[in-house]
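Student: Below: sequence and its predicted model.
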Amino acid sequence: MNIKMSEKLPVIVHPEINEEALRSEKGVSLVAFLDTVRKRKDGTSSVKLKIIHQRYPAYFSTKISLTEKDYLKLFERRISSDLKEKKVIIHTYLMRAYSIINMMDEFSFSEFKEHFKKKRIDAKSVYTYFERYIAQLKSEDRLGTAQNYEYSMKKLKEFHGKKSIAFETITPTFLRKYENWMIANGHSRTTVGIYCRPLKKIINDAIEDGILDSKKSPFGDVKRGRYKSPEPENPKKALTLEEIGKIINYSPEPGSPENYYRDMWVFSYLGNGINMKDVCLLKFKDIYADTIVYAREKVKNTNRSAKTISIALIDKNKEIIERWGNQAEKKDDFIFPVLEGNPNEEEIKKKVQQFVKQVNKYMKRISEKLDLNVSVTTYYARHSFVTVLVRSGVDIHTIAESVGHSSMKVIDKYIASISNEEKVKNANKLLKF
């Protein structure tokens, strides 16, 4: 817990809230403090939120009362479970206040009070934890991830049907019923896994905060009676070298949108299966002689030890940059003309989504023209890169490093898919009399 010293007692500042940015962007200061001016008969004082806007302060209750001695214990490393729970409640109020301030175009106390008093905060509610983490993700401009958590929370609310749900309610039995309900409502097992992953993270946060005992986690080893969410299905998303050759050798009208978006797919395939968002974010400063070095945008916020990825810049991709790239006026300029200037995360998200949509649109048309058995999408570029190298006998650890996976788990899925194909081929040989 971060602290700032007042004249008498320290005030509480939520560790996940950027106070400087809040003051700069919204003109608002947000802290929690112990109001010792108005002591209760039992010797405790209320912990309140203090919001300052244009030098005018306003105060809001957190429903927590403490003695000065216990209040100071909140700043110690090791505290009792009772105080830990109260600390979480104070944090929850701070994050709720922050999320309301953050969503307002222009701050006003009247609008803030209207939203803040709509519902009482229950720090033990799963939804409160969801809302708090969603607000944090949005504050970090991780809008795609925030949307995933919003969908997960919405689906859980739809199943449970109540305004609040305690962590203790979510048991292995509850989750198995939840899975069966989703499947009965037309969702695949892959979708079940997608909705359950954010919930698992939220439960782990509650365990870390001391709200839930780790022994009561519903997720874990099935043999021990716990629940394991379904793994994503692994449909074939890789092309053969022959199919890839057809795409690369296909001759669209020079300078046409079909030409441009086909080249972007080829650039991704030859560039270690680079994600399309990362293609859009590449800058000229990422080019070092015949190599592109970048960090995957997808893991920047989730994997602090994530390594940079090096792409060998072969002639084909150099030609694509020469044909479609921007003029390199500054090292900080984007290579391709999808983004420009200094876009915020919302602008990046919209433009990348439109870009991917266009690549998929034209690749589908090309797939039909070439009589391919599948409608090729951007997803195929990455899978094809890995699969072609696996089939060519390239060392598996080299491939994992090329696509930025520190774990071999994802690469193993590609190998499993290839092995299954080989099994089918071998089985069919038994019928070739």
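Tutor: Sure thing, it's come through. Model, not experiment: these values are computed from the prediction. Numbering: from 1, shown residues only.

Student: only C-alpha atoms for contact and neighbour calcs from this point on.
Tutor: Will do.

Student: Not counting residues beside it along the chain, what's closest to residue 34?
Tutor: With sequence-adjacent residues excluded and distances taken as CA to CA, 6 or more residues apart in numbering, residue 34 is closest to residue 47, at 4.5 Å.

Student: Assign a three-state SS to the one you found, would you?
Tutor: The three-state label given to residue 47 by DSSP: H, G, I helix; E, B strand; the rest coil is strand.

Student: Ok, residue 62 next?
Tutor: Following three-state DSSP, we place residue 62 in the strand state.

Student: what does residue 236 give?
Tutor: coil.

Student: quick one: contacts for the closest residue in space to it that isn't next to it in sequence?
Tutor: Closest residue in space to residue 236, ignoring its immediate chain neighbours: residue 417 at 7.0 Å, by CA to CA, 6+ apart. Contact analysis of residue 417 by CA atoms under 8 Å, 6 or more residues apart in numbering lists 234-236.

Student: another one to put next to it:
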Amino acid sequence: MQIKYPMNDDVTVKLFLDKRRVKENGKFPLKICVYQKYPKKQKYFPTKYEFTDNEYNGVFFPNKDGKAKNAISRLRDELGLVKKNAREVADKIVPFNFDLFEKKLYSKKGKESDVFYQYDLYIEKLKQEDAIKTASNYECSKNAFIKFQEYKKISEPHLLDYRTVNVQFLNEFEKYYLDVKFGSISTVGSYTRPLRAIFNIALESHVITESIYPFGKGKYIIPSSSKVKKAITKEQLNILYYATPLTKQQEIAKDYWFFSYMCNGMNGKDICLLRNENITNGILRFNRAKTIRSKRTQIRSIAINLTEEAKEIIQKYSVQSTAARDYIFGKISDNMTAEQKRSAIDAFNKFISQHMKKFAASVGVDSDISALWARHSFATTIIRARGSMAEAMQCLGHSSIKVTEGYYAGFTSETMNDISKITMDFKEKIK
């Protein structure tokens, strides 16, 4: 069923023979002229057609007896469809936007209604923004739905119309992934969240209407499981800190794990991205890479009073360069491609997790520990010691208390000093 859109009265569409520039063959290009009333603006969009003055008049202004040759009649009908298509594209864009009009006008026929086509466009956009890991997540989501279509024996599993993705389709996908693929609820969520984002893009771009949007209250609710707690206790922190690693690899992993813990639970990627310019007078300031990509305004920097222990780790592992733009730990370089940086960061995180597990097991602490546990342990320590979810939210660089509540005015310098001291409270010998 075709969606009917009311005419956008703010926009006028007509065909225009552009005589401002004559081509080498003596003809003029035919363009689509789009005029917007409020604010007043006019733009021209090219077509594949070109005419001399006489040819153009012969098509649109036939002789008085009204008899046009068959070829001219067909051409006039063809140009009428060009204008009609441009009119329909304009009517779908409310409020009207010239950039969006151009994109939709020249999009490949039939592609716009394909969910996987929008996946491909967005994946390419993410790659151009160097968001390699997020692009990979979208690839995995897309492939999961292709596999589902293959399982259902759909004749063209690599095509998926937006109208096909309704509540029933999503419930069937969830059942298929749990019962046939023996996947988990959290994995179902990791595949359906990118799909919802694709639908949001389509809705914003007027590719679909709200009536076919399948997510939300009363529709399909993306499942989520309660997260496994990944924090360790104060006593366990004490054991790990004072224990001697059995190998050089365990020593390195331990140092970087505690550096993460002491620096507000900074994740591996942000550690690798630290530059010398991020540290001034013992204060480390940085923006989370995740926040920079997802938020374009009001990006909140995180400020950390470096403890003596953190400074010692920097001294121990830094590349000893004084250039402001050089990376502190030298795990990546600006000569690397985005994929190479992503690979190096993944290897860094894997190294820490692998050798921290072995180290923890050797001293009787939970052997499931990983690089990410430093972040959770920091958050738990701050919340338990100060009872403030808002402080933890700011330290961790979360956007809200739901991820930790609203906005927070900021710390006083005294509070920053307190937080630095709190993180190292476990060092007191337990009697």
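Tutor: Received it, and whenever you're ready, just let me know what you need. Keep in mind that what you see is a predicted model, and the values were worked out from it rather than measured.

Student: gap between the residue nearest to residue 236 of the first structure and residue 387 of the first structure?
Tutor: Shown here: residue 417 of the first structure relative to residue 387 of the first structure, a distance of 9 Å by CA to CA, to the nearest Å.

Student: what does residue 228 of the second structure align to in the first structure?
Tutor: Matched by TM-score structural alignment, residue 228 of the second structure corresponds to residue 235 in the first structure.

Student: should've said residue 278 of the second structure
Tutor: Residue 278 of the second structure maps onto residue 286 in the first structure, by TM-score structural alignment.

Student: Mind telling me what element the residue nearest to residue 236 of the first structure is part of?
Tutor: helix 409-429 (DSSP states H and E).

Student: Show me the helices in the stretch 251-400 of the second structure, by range?
Tutor: 268-273, 289-294, 308-317, 338-362, 373-386, 389-396 (DSSP state H, counting those that start in this stretch).

Student: Surely residue 51 of the second structure is in contact with residue 29?
Tutor: Yes. Counting by CA atoms under 8 Å, residue 51 of the second structure sits close enough to residue 29 to count as a contact (6.7 Å).

Student: joint contacts of the two?
Tutor: By CA under 8 Å, 6+ apart, the residues touching both residue 51 of the second structure and residue 29 are residue 17.

Student: What residues in the first structure pair up with stretch 314-333 of the second structure?
Tutor: The alignment of stretch 314-333 of the second structure onto the first structure (TM-score structural alignment) covers residues 321-340.

Student: same thing with stretch 130-139 of the second structure?
Tutor: Against the first structure, stretch 130-139 of the second structure falls on residues 141-150 (TM-score structural alignment).

Student: Buried residues, that stretch. List them.
Tutor: For stretch 141-150 of the first structure, the neighbour count (16 or more other CA atoms under 10 Å) marks 142-143, 146, 148-150 as buried.

Student: re earlier: I'd like the contacts of residue 417 of the first structure as TSV, with neighbour count and distance to residue 397 of the first structure appended.
Tutor: Formatted as TSV, the contacts of residue 417 of the first structure follow (neighbours: other CA atoms under 10 Å; distance: CA to CA, whole Å):
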residue	neighbour count	distance to residue 397 of the first structure
234	11	21
235	8	23
236	14	22
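
Student: For the stretch 101-250 of the second structure, which segments count as helices?
Tutor: With DSSP H, counting those that start in this stretch as the criterion, the stretch 101-250 of the second structure has helices spanning 115-128, 132-151, 167-175, 185-204, 234-242, 248-262.

Student: between these, which gets nearest to residue 360 of the second structure?
Tutor: Residue 360 of the second structure lies closest, by CA to CA, to one member of those: helix 234-242, at 6.9 Å.
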